[in-house]
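J.: Model the structure of this input:
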Amino acid sequence: MTANTDTLVGEVLLAEPRGFCAGVDRAIEIVERALTKFGAPIYVRHEIVHNTYVVNDLKAKGAIFIEDLAEVPPGATLVFSAHGVSQAVRREAAERGFSVFDATCPLVNKVHIEVAKLAKEGYEFIMIGHKGHPEVEGTMGQLNEGIYLVEDVADVAAVRPRGTKLAVVTQTTLSVDDAAEILAEVKRCFPEVREPKQQDICYATQNRQDAVKVLAPTVDLVIVVGSPTSSNSNRLRELAQRLGTTAFMIDAASDLQQQWLDDARRDGQPLRVGLTAGASAPDILVQQVIARLKALGAGAVRKMEGVKETVHFPLPLGLGDKSMAELGGGSSSRS
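T.: All right, here's what the predicted structure looks like:
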C-alpha cells in the first residue's frame, strides 16, 4: 500500500559540501568565455565534465562535443575537457593548427606533471584507476610505455615492472577508501614504491565522500545527484551503500521514484532523506530534487555542517582572467 505523500518525507538533510568543485567551475567557464569571445561553434574534446545537464546547456549555446579531432575543421577553437588528454592528442591538435584552450583540471594536470618529471628520472608507474575513464586515458597517455593500470587489489600482482624505480599515481575521483586499500597492496608488493607528496585524489572528491560518511548513518535514504558517467558521483552512491544506507543516483529530479521512498519507509514514520551531488552536478539540479521531495511532503530542509571550499583556479590567459602571477600562483590546496 502506498504511503500518504503528505507525510512520506519529513526532512531533507543536505550534505556539505556538494556539487560543483573549482575544476568543474573553471572548465565550464572556459567554454562559456570562449563562446562569448570567439562565437559559436566552439569544439570540445569529450564532454567538458560528466554531467548531462551541463553538456546539453553548452550545446544549446553553441558548443560541439567531439571525440576525434578529425571532426574539427581547420582554424577552429578547441577546448580540452576537465579530464585531461594524452600527449598524442596534444600533438595532433598542434599539428592541425587549432586554437586550443586547456580546461584540464589543475589537480589532474599536477598528476601529469609528476608523471613527466619522474619518467625523466627513470621511473615506471602504477596507476590506480578505472579502465576507459578519460582521465585515466589522459594520464596513461603521458607516456608511451612504463605505466601499468590497476583497478583493484588483485591487479597488483600482475604488474611486472622492467626496472626497480617505481612510482604510484591515482585517478583523482576514486573512492578514498578503495584507493587506500589498493595502495596498501602496492606497497606490500613493492615496498620501495614512491608515493606522491600529496595524495592525488582531489580535495573535492575527499570532502564530498567525508560528508557522505557523516550523512548516510543519520538518514533513511541517500539520493546522489549525478550523471551515470560521473566517477565521483558513482563513488558517493557506493559509499552510502557500503555504510548500510540505501542509496540511488539520479541525473534529474524526474528520475526520482516514489517507490524508492515507499520501500525505505519503516513503521509509517516520515522519512529523513539525505541529498548530495557529485562535483560535476550543478546546484539547479539539487534544487529541483528538493522541490520534488517537498511535493512528497518534505517540510524541512537542513544543511549539514561541513567543510567550506574556497579553492579557485585561474582561467587560461586569453579568456579574461588574471594571470597566475597576479593571483599569487592560484590555489590547489585543500580548503
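J.: make it CA atoms for all contacts and neighbour counts henceforth
T.: Fine.
J.: So what's the gap between stretch 102-121 and the chain middle?
T.: Computed by CA atoms, centre = their mean, to the nearest Å, the chain-centroid distance of stretch 102-121 equals 17 Å.
J.: mind checking the SS state of Pro314?
T.: Three-state call for Pro314 (DSSP: H, G, I helix; E, B strand; the rest coil): coil.
J.: How much space separates it from Met249?
T.: Using CA to CA, to the nearest Å, Pro314 is found at 31 Å from Met249.
J.: list the contacts for Asn207?
T.: For Asn207, the contacting residues are 17, 307, by CA atoms under 8 Å, 6 or more residues apart in numbering.
J.: so how far is Cys21 from it?
T.: 10 Å.
J.: Kindly report the same for Leu296.
T.: When Leu296 is compared with Cys21 (using CA to CA), they lie 30 Å apart.
J.: More neighbours: which of the two?
T.: Cys21 (23 against 18; other CA atoms under 10 Å).
J.: Surely Ser280 is in contact with Cys21?
T.: Yes. The criterion here is CA atoms under 8 Å, and Ser280 meets it with Cys21 at 7.2 Å.
J.: What's the local residue count around Glu16?
T.: For Glu16, the number of neighbouring residues by other CA under 10 Å comes to 23.
J.: Now show me the structure for the sequence below, then we'll compare the two:
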Amino acid sequence: MKILLANPRGFCAGVNMAIESLDLTLREFGAPVYVYHEIVHNKYVVESFKAKGAVFVETLEEVPPGSVLLFSAHGVSPEIRRVAKERNLNAIDATCPLVTKVHLEALKYAREGYKIFLIGHEGHDEVIGTMGEAPEVMILVESEEDVDKLEVDPESKLAYLTQTTLSVDDANRIIKRLRQRFPNLVNPPKEDICYATQNRQEAVRLISSRADLCLVLGSQNSSNSQRLRELAAESGIDAHLIDGKQDIDKAWFEGVENVLITAGASAPETVVEECVDWICEAYDAEVEPVVIRQENVHFPLPKPLRQLSKPKG
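T.: Coordinates of the predicted model:
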C-alpha cells in the first residue's frame, strides 16, 4: 500500500496566527483566557487549549467584566465588539486578515448603496460575523436554488462576497447563476476564498485520480475540511473526514492500493503523523509526499501581542 501525502495540507497562516495568539495570551495573562467561539474549528486544538486554561464561550454574558477575551480566527460582528467594550473586556482580535478583508468589503459596498449577496453557509461563525457588518443590506445565498428564489430589483446596485472557506467549484456555480440573473453584479477585485482553501482543494483534485481512498484530517464543523472530503468523493473515490486515527475503520482499506491523506486548514500536523504511522504499521505502507505548490504566507500577530512574541534579552 502507498500513502499519497498531499502538500499543502493542514494549518494555514490564519490558523497559525490565531493559535500563537492564544498561546501568548495565556502565557502573558494567565488562565482563564476567554475565547469567543472556538479559536479554530478543530477538536484537538480546542481540547488542548481547554487543558491550558482557555474558556470557550458562545455569548459574552458568560465572560466576567474586565476579563481577557480573544476573538477567534473566524471574526466577529460590530455588535460583539460593542458588547465587549461595554463589559470592559480586554479584547484581543485574532481574526484572520483574509476574513477581515471580507468584512471591509461588506462595509465598503454598504456605504456605496449596494445590496450584497454573501455566498456561504448559514450558522457558520465567519458568516455570522460578516453578516453583522451590514445586516440590513446583506442576503445569504447557500445554493443555486437560493439564487433562483431571490426577489431583488435587478436594476439596483448589487454585489457579492463569499465565505473564505467555500468549495471553489460550488462558489463558481453559484456566482455563474447570480450573473445570469443579475448581469450588473459587481465583486471585489481579488476573490474572497482564501489561498489555503484553494491550494488544499487543488491538491485533492489533482491527486485523487491516483487514489482509491481519501482520508481528510479535520473536525466535522470545519467548513474547509468538509469541502475536501466532498471534493475527493466527487472524484469517485471513498472519502472520509476524521478527527484522528481512532476514527479509522479497517473496512475502508479492503482492496485499496493508494490512500490519499490530507488535512483541513485547522488540523494539527500531529494528527496527520499519527494516522500515517498507524497505516504504515497496519499495512506496511510506504509514504510518497506529493507537493502541488509551496506556501510561504505569514500573518502578523494582533498588535497587543507583537512585543510579547519577541525574544527577551
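J.: Quick check: TM-score for this pair?
T.: The TM-score (TM-score structural alignment, normalised by the length of structure 2) is 0.96; 308 aligned residues with a CA RMSD of 1.3 Å.
J.: Would you quantify the distance from the aligned residue in structure 1 for Arg9 of structure 2 to Ala204 of structure 1?
T.: Counting by TM-score structural alignment, Arg9 of structure 2 corresponds to Arg18 in structure 1. Distance, Arg18 of structure 1 to Ala204 of structure 1, using CA to CA: 9 Å.
J.: So which bit of structure 2 is stretch 72-87 of structure 1 matched to?
T.: Under TM-score structural alignment, stretch 72-87 of structure 1 corresponds to residues 63-78 of structure 2.
J.: List the buried residues in that stretch.
T.: For stretch 63-78 of structure 2, the buried set under the neighbour-count rule, 16 or more other CA atoms under 10 Å, comprises 63, 67-78.
J.: How about stretch 199-210 of structure 2?
T.: Quick answer for stretch 199-210 of structure 2 (16+ other CA under 10 Å): 199-204, 207-208.
J.: still on that earlier bit, quick one: common contacting residues for Arg18 and Ala204 of structure 1?
T.: Joint contacts of Arg18 of structure 1 and Ala204 (CA under 8 Å, 6+ apart) are Ala279.
J.: more neighbours, the two?
T.: It is Arg18, of Arg18 of structure 1 and Ala204, that has more neighbours when counted by other CA under 10 Å, with 29 against 26.
J.: I believe the more buried one is in a helix; please confirm or correct that.
T.: No. Read with three-state DSSP, Arg18 of structure 1 is coil and lies in no helix.
J.: mind listing what it touches?
T.: Contacts of Arg18 of structure 1 (CA under 8 Å, 6+ apart): 208, 276-279.
J.: Not counting its neighbours along the chain, what's nearest it?
T.: Ala277 (5.1 Å; CA to CA, 6 or more residues apart in numbering).
J.: Give the burial count for that neighbour, as a bare number.
T.: Other residues within reach of Ala277 of structure 1, judged by other CA under 10 Å, total 30.
J.: Same check on the one 5 residues further on?
T.: Look at Pro282 of structure 1: counted by other CA under 10 Å, it has 21 neighbours.
J.: how close does the aligned residue in structure 2 for it sit to Gly244 of structure 2?
T.: Residue pairing (TM-score structural alignment): Pro282 of structure 1 is matched to Pro268 of structure 2. Distance of Pro268 of structure 2 to Gly244 of structure 2, given as CA to CA: 10 Å.
J.: Next: Pro188 of structure 2.
T.: Counting by CA to CA, the gap from Pro188 of structure 2 to Gly244 of structure 2 is 37 Å.
J.: which of the two has more neighbours?
T.: Per other CA under 10 Å, whichever of Pro188 of structure 2 and Gly244 has more neighbours is Gly244, with 21 against 14.
J.: was I right about the more buried one contacting Val216?
T.: No. Between Gly244 of structure 2 and Val216 there is no contact under CA under 8 Å: 9.4 Å.
J.: Now whatever helix or strand Gly274 of structure 1 lives in on structure 2. Mean distance?
T.: Remark: Gly274 of structure 1 resides in strand 271-277, with elements defined by DSSP states H and E. Comparison of strand 271-277 of structure 1 with structure 2 after fitting gives an average deviation of 0.7 Å (mean CA distance after the TM-score superposition for structure 1).
J.: just checking, what packs against that strand?
T.: Applying 3 or more CA pairs under 8 Å, 6 or more residues apart in numbering; DSSP states H and E, we find strand 271-277 of structure 1 packed against strand 9-14, strand 221-225, helix 283-295.
J.: for the last one, the distance to its chain's centre please.
T.: What separates the centre of helix 283-295 of structure 1 from the centre of its chain is 21 Å, taken as CA atoms, centre = their mean.
J.: For stretch 25-36 of structure 2, measure first residue to last.
T.: Termini of stretch 25-36 of structure 2 sit 14 Å apart (CA to CA).
J.: check contacts around Gly32 of structure 2.
T.: Residue 32 of structure 2: Pro, not Gly. With CA under 8 Å, 6+ apart, Pro32 of structure 2 has these contacts: 26, 53-55, 68.
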